[in-house]
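Q: Using only what follows, build the 3D model:
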Amino acid sequence: MATKIRLQRHGKKGKPFYYIVVADARAPRDGRFIERLGSYNPNTNPATIDINFDKTLNWVNDGAQPTDTCRAILAYKGVMYKNTYKVV
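A: Okay, the predicted model is just below:
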């Protein structure tokens, strides 16, 4: 099963709030997921990012592919730098 680390949109119209989740690549964006890793709130200044570092690092090392936006968030938090299994 190909897994992705991606954003799942919540919140009301014009006020997005995102959960960072691990999901099967074939699942819909806001559909079924395997595990919730954290949250991302772009409405605050600066944006609020809460993630479980250990769980996220474990999923990345197991081969879960982050989307472009999630990759930027994880790099900002230092998960991608700590990654021992580099996938480009």
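
Q: only C-alpha atoms for contact and neighbour calcs from this point on.
A: OK.

Q: Run through the residues that contact residue 25.
A: Residue 25 is in contact with 2, 3, 4, counting by Cα atoms under 8 Å, 6 or more residues apart in numbering.

Q: Proceed likewise with the subsequent sequence, for comparison:
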Amino acid sequence: MAVRIRLTRLGRKKKPFYRIVVADSQCPRDGKFLDIVGTYDPLQDPATITIDNEKLQNWVGKGALPTTTVKSLLKKAAITE
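A: Next up, the predicted model:
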């Protein structure tokens, strides 16, 4: 079972809001997940990214890999792996 740190979409049509979640790579985008690590709101100016560093480091330590999009969000939030 490969575990990924990825985005899941919430919000309405044309008003996206994302959660940064830890999920099995085989599950659908908006399906089951293991833990919520943070949020991303692209509609704010500037876009807001909130991350629970303790949870994130815990999951990365267990072997969870971030997707490329989440990796770029972590760079923007100035969080290193």
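
Q: picking that back up, tell me the one of the contacts of residue 25 of structure 1 nearest residue 39 of structure 1?
A: Ranked by distance to residue 39 of structure 1 (Cα to Cα), the contacts of residue 25 of structure 1 are led by residue 4 at 15.6 Å.

Q: Please report how far residue 55 of structure 1 lies from residue 37 of structure 1.
A: To residue 37 of structure 1, residue 55 of structure 1 is 7 Å away according to Cα to Cα, to the nearest Å.

Q: what about the two, which has more around it?
A: Per other Cα atoms under 10 Å, whichever of residue 55 of structure 1 and residue 37 has more neighbours is residue 37, with 19 against 14.

Q: tell me which element the residue at minimal distance from the centre of structure 2 is part of?
A: The centroid of structure 2 falls nearest to residue 20 when counting by Cα atoms, centre = their mean (2.1 Å). Using DSSP states H and E, residue 20 of structure 2 sits within strand 15-24.

Q: quick one: secondary structure of residue 56 of structure 2?
A: helix (DSSP: H, G, I helix; E, B strand; the rest coil).

Q: need the contact list for the residue nearest to residue 27 of structure 1 when sequence neighbours are not counted.
A: Take residue 27 of structure 1 and drop its neighbours on the chain: the residue closest to it by Cα to Cα, 6 or more residues apart in numbering is residue 33, 7.5 Å away. Counting by Cα under 8 Å, 6+ apart, residue 33 of structure 1 touches 21, 22, 23, 24, 27.

Q: All the helices of structure 2, in order from the start?
A: Taking DSSP state H as the test, the helices found in structure 2 are 53-61, 68-76.

Q: what's the angle from the first one to strand 15-24?
A: Counting by axes from the mean of the first three to the mean of the last three Cα atoms, to 10 degrees, helix 53-61 of structure 2 lies at 40 degrees to strand 15-24.

Q: Alright, calling it a day.
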